[in-house]
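K.L.:
mind looking at a prediction? Sequence and model below.
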Amino acid sequence: MNILVQGAGALGAYFGGRMLEAGVNVSFFVREKRAAQLEKEGLKLYSPEGNFERKDVMVFTSPEQVNNIDLVILAVKGYHLEQAIQQVQTIVQQTGVFVLPLLNGIEHLEKLQQAVGKEKVLGGFASIIATLDEHGHVKHTSGSGMIKFGALHLGQLEVCEKLEEINAQVKTNILREQEILKHMWNKYIFITAFSGITSATQLPVGFIASSEATFGVAKKVIFEMKNLAVKEGIAITDQEAERMAINLKKLHKDATSSMHQDMIKGLPLEVEHLQGGALRLAAKHDLAVPVIETLYGILKPYENGRPN
């Protein structure tokens, strides 16, 4: 199976590296600056799942260069989606490839389906706590990484079977799910609360878990998001939402969200694609989400990096 990972931030570089390590034919589509860094520094993973290094990786910087691939794994930040969609369109037109987006949120599915066709876009997401160091190497700090994926169209069953086979080979988790939309919503609910509260407090999760008042805010976000999911036709119960809240307390006390890590570095935030996306869905259903709205207001000034 030939896989193109579009985006080599911490997420794309990590899972692309793990597949390379397992002998999968993986290439990367990146911007010129990242391509130069990969050429100079190579691809390196520092991880509880095992370290890995590859000096030379196949890199593309123009969609016209791409050919002979079976799957694009779209691993860009939400604020790069509009640019990425144009590139994905060209790649799909040239190759007929399927697309597995690993973006946070849910709105990107419809945008991609409109751009390349419903039959081409799989459902999926990734879970990992990782960042890039000054050399562009991946620092993975959580215990285990995971991609979950699944078919949203009958025409995707064969490519899903091929991707599922890779799971037995890699030193991480690439798991196929039948109810992928519900799993995507579970991730969206959790990450909206986790990213919002760690970034708004500018603290790792241990401080949130130890303060009942602060934990209560995170829990309210989870239940507001659960209500949104139900409005969107996803059956998530109060008991499932309660378990998500409890899972926040089970994270390592020093764990924090990628949004908080980006805030610390002065980088752009995905606030518009997580909390902002939730507000747009809430408006569609005329549903009040006051805690999410408050977090959105707090984080919005940091959307394009540290305010000057």
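P.N.:
Looks like it arrived, so ask away.

K.L.:
drop to CA atoms for contacts and neighbour counts, all remaining ones
P.N.:
Noted.

K.L.:
please point out which parts of the helix or strand hosting Gln83 sit buried.
P.N.:
Using DSSP states H and E, Gln83 sits in helix 81-95. In terms of neighbour count (16 or more other C-alpha atoms under 10 Å), helix 81-95 has its buried residues at Leu81, Ala84, Ile85, Gln87, Val88, Gln89, Thr90, Ile91, Val92, Gln94.

K.L.:
now do the helices in the protein.
P.N.:
Ranges of helices in the chain, per DSSP state H, are 10-21, 32-41, 81-95, 107-116, 157-166, 180-201, 205-210, 212-231, 238-250, 258-265, 275-284, 290-299.

K.L.:
let me have those helices in JSON lines, extended by distance to Val57.
P.N.:
JSON lines is the format used below for the helices of the chain (distance: least, C-alpha to C-alpha, whole Å):
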{"stretch": "helix 10-21", "distance to Val57": "9"}
{"stretch": "helix 32-41", "distance to Val57": "8"}
{"stretch": "helix 81-95", "distance to Val57": "19"}
{"stretch": "helix 107-116", "distance to Val57": "27"}
{"stretch": "helix 157-166", "distance to Val57": "19"}
{"stretch": "helix 180-201", "distance to Val57": "30"}
{"stretch": "helix 205-210", "distance to Val57": "35"}
{"stretch": "helix 212-231", "distance to Val57": "40"}
{"stretch": "helix 238-250", "distance to Val57": "36"}
{"stretch": "helix 258-265", "distance to Val57": "25"}
{"stretch": "helix 275-284", "distance to Val57": "35"}
{"stretch": "helix 290-299", "distance to Val57": "36"}
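
K.L.:
Ile174: which of those is closest?
P.N.:
Across the helices of the chain, Ile174 has its closest neighbour in helix 157-166 (6.9 Å, C-alpha to C-alpha).

K.L.:
Gln275: which of the buried residues of helix 81-95 is nearest?
P.N.:
Nearest member of those to Gln275, counting by C-alpha to C-alpha, is Leu81, at 16.3 Å.

K.L.:
hmm, back to that, contacts for the helix holding Gln83, please.
P.N.:
63-64, 66-69, 76, 97-98, 108, 112, 115-116 (C-alpha atoms under 8 Å, 6 or more residues apart in numbering).

K.L.:
do that again at 10 Å, thanks
P.N.:
When contacts are defined by C-alpha atoms under 10 Å, 6 or more residues apart in numbering, helix 81-95 is touched by residues 6-7, 29, 62-72, 74-78, 96-99, 103, 108, 111-112, 115-117, 120, 273.

K.L.:
what of stretch 52-59?
P.N.:
4-6, 8, 14, 17-18, 20-21, 25-32, 34-36, 38-46, 65-66, 137-138.

K.L.:
how close does Lys162 sit to Gln156?
P.N.:
10 Å (C-alpha to C-alpha, to the nearest Å).

K.L.:
second structure for comparison follows:
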Amino acid sequence: MRFLMVGAGALGGYFGGRLLEAGRDVTFLLRPRRAAQIEKTGLVVQSPFGNLQLPSPPHVLAEDIKVPFDVIVVGSKAYDLDSTMESFAPAVGPNTVILPLLNGMSHIERLVERFGDERVLGGLCMISATLDDEGRVLHLNDMHGLSYGERAGGRSARVDAIAAQFDGAKFSATASETISQDMWEKWVFIASAAGLTSLMRASIGDIASAGGQDVALSIFDECCAIAAHNGFAPRPAAVERGRAIMTAPGSPMTASMYKDIVRGAPVEADHIIGDLLGRAPAGRSPTPSVLRIAYVHLKAYEAQRARQAT
């Protein structure tokens, strides 16, 4: 089975590197700058689960793709999805499966519109990783999970084939029969944590020390209610876990969106927060919710950033 990892950033570099380490057939789709960097330094991964140094990982530029791949793994940011789809389109053949690892749900709709419903699986990953200034993948915590499955539920021959390829790689892989539910539960948590820590410019623990647990629970409960309205009410274990994490005293946790704001980078405001708000039931209270305030805050940041760039 031939895998195309779209990019060799924090996600693609980590999971693609682990698959290569396990002897799988993996090619990275790279932009020219990242290709030049990897040709010089190789793919370097630093992780609590063992470091990797892959001197010459297989890679290709978009214009050089000549044949389709079996599985295309997509982990780009949502605001780059249009250009990302364009770059890997030549690799999509009649039997290609696309496995996206983005947060939220609207990327699924865009991938389906471009490539067809039958080609798009559901997927998510649980990992904290980043690229440093030298292009090394830094794995920052003890989670490196990847879940995937048919969006309609159940198992299939192609999911089983992917499971066989993931077996033995040094990350936790789960072939889920409830991947759409799993994705909604992650979206609820990511939107809550991103909205809260970005709005407050603080960690979960600092917000708790300020007596803000009620604010944290308000945004989390609102996100849960929106998911329920769309037919994906978070299961009790997910609710219990989310409420505990969102109010944990002393927690240093901040969302990656908060980190993006701190470094002046683009954010996925529309994809993570705005799209969730757009799926809320009609006739809501005229008083702005915490989620709505967080979204306006993020859009104001985007406007400020755009103005500074001109």
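P.N.:
Nice, thanks for sending it over. Just so it is clear, the model here is predicted, and its values are computed rather than measured.

K.L.:
what's the TM between chain one and chain two?
P.N.:
Put the two chains on top of each other and the TM-score (TM-score structural alignment, normalised by the length of structure 1) is 0.89; 305 aligned residues with a C-alpha RMSD of 2.5 Å.

K.L.:
quick revisit: which one of Lys162 and Gln156 of structure 1 has more residues nearby?
P.N.:
Applying other C-alpha atoms under 10 Å to Lys162 of structure 1 and Gln156 shows that Gln156 carries more neighbours, namely 17 against 12.

K.L.:
need the contact list for that one.
P.N.:
Phe98, Val99, Glu119, Lys120, Val121, Leu122, Gly150.

K.L.:
now, which of those residues sits nearest Leu248 of structure 1?
P.N.:
Checking the contacts of Gln156 of structure 1 one by one against Leu248 of structure 1 (C-alpha to C-alpha), the nearest turns out to be Gly150, at 25.4 Å.

K.L.:
please verify my assumption that the closest one contacts Leu102.
P.N.:
No - the pair Gly150 of structure 1 and Leu102 does not pass the contact test of C-alpha atoms under 10 Å, sitting 11.7 Å apart.

K.L.:
what's stretch 128-140 of structure 1 in contact with?
P.N.:
Contacts for stretch 128-140 of structure 1 (C-alpha under 10 Å, 6+ apart): 8-15, 17, 34, 37-38, 40-53, 141-147, 255-258, 261-262.

K.L.:
buried ones among those residues?
P.N.:
8-15, 17, 34, 38, 41-47, 49, 52-53, 141-142, 145, 147, 255-258, 261-262.

K.L.:
give me the number of residues near Asp238 of structure 1?
P.N.:
That count, for Asp238 of structure 1 with other C-alpha under 10 Å as the rule, works out to 12.

K.L.:
no wait, Ile106 of structure 1
P.N.:
Using other C-alpha under 10 Å, Ile106 of structure 1 has 20 other residues around it.

K.L.:
give the contact list for the most centrally placed residue in structure 1.
P.N.:
Nearest to the mean C-alpha position of structure 1, by C-alpha atoms, centre = their mean, lies Leu103 at 3.9 Å. By C-alpha under 10 Å, 6+ apart, Leu103 of structure 1 lies in contact with 11, 73-78, 81, 109, 124-126, 184, 188, 273.

K.L.:
ditto for Arg235 of structure 2
P.N.:
Counted by C-alpha under 10 Å, 6+ apart, Arg235 of structure 2 has contacts Gln181, Asp182, Glu185, Cys224, Ala228.

K.L.:
most neighbours out of those, which is it?
P.N.:
Cys224 (24 neighbours).

K.L.:
and it, what's its match in structure 1?
P.N.:
Under the alignment (TM-score structural alignment), Cys224 of structure 2 pairs with Lys226 of structure 1.

K.L.:
looks like its match contacts Ala235 (just checking).
P.N.:
Yes - using C-alpha under 10 Å, Lys226 of structure 1 is in contact with Ala235, at 8.9 Å.

K.L.:
which neighbours do the two share?
P.N.:
Trp185.

K.L.:
what about stretch 75-82 of structure 2, how long is it end to end?
P.N.:
13 Å.

K.L.:
name the nearest residue to Val6 of structure 2, sequence neighbours excluded.
P.N.:
Leu29 (4.8 Å; C-alpha to C-alpha, 6 or more residues apart in numbering).

K.L.:
correction: Glu303 of structure 1
P.N.:
Leu269 (4.8 Å).

K.L.:
try Gln165 of structure 2
P.N.:
Arg24 (7.1 Å).

K.L.:
and Ser210 of structure 1, how many neighbours does it have?
P.N.:
12.

K.L.:
ok, now which ones touch it?
P.N.:
Lys249, Lys253.

K.L.:
try Val289 of structure 1
P.N.:
Val289 of structure 1 neighbours (C-alpha under 10 Å, 6+ apart): Lys220, Val221, Phe223, Glu224, Met225, Asn227, Leu228, Ala278, Leu279, Ala282, Ala283.

K.L.:
which of these are buried, as a PyMOL select command?
P.N.:
Buried residues within the contacts of Val289 of structure 1, by 16+ other C-alpha under 10 Å, are selected in PyMOL with:
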select buried, resi 220+221+223+224+225+227+228+278+279+282
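
K.L.:
quick check, nearest of the contacts of Arg235 of structure 2 to Gly168 of structure 2?
P.N.:
For the contacts of Arg235 of structure 2, the minimum distance to Gly168 of structure 2 (C-alpha to C-alpha) is 23.2 Å, reached by Asp182.

K.L.:
pretty sure the closest one is touching Glu150, no?
P.N.:
No - using C-alpha under 10 Å, Asp182 of structure 2 makes no contact with Glu150, being 11.7 Å away.

K.L.:
mutual contacts of the two, please.
P.N.:
With C-alpha under 10 Å, 6+ apart, Asp182 of structure 2 and Glu150 have common neighbours Gly122, Gly123, Ser176.

K.L.:
which residues sit in contact with the second one?
P.N.:
The one in question is Gly123 of structure 2. 73-75, 98-103, 108, 146-151, 174-176, 179-180, 182-183.

K.L.:
from the shared contacts of Asp182 and Glu150 of structure 2, which ones fall inside strands?
P.N.:
Gly122, Gly123 (DSSP state E).
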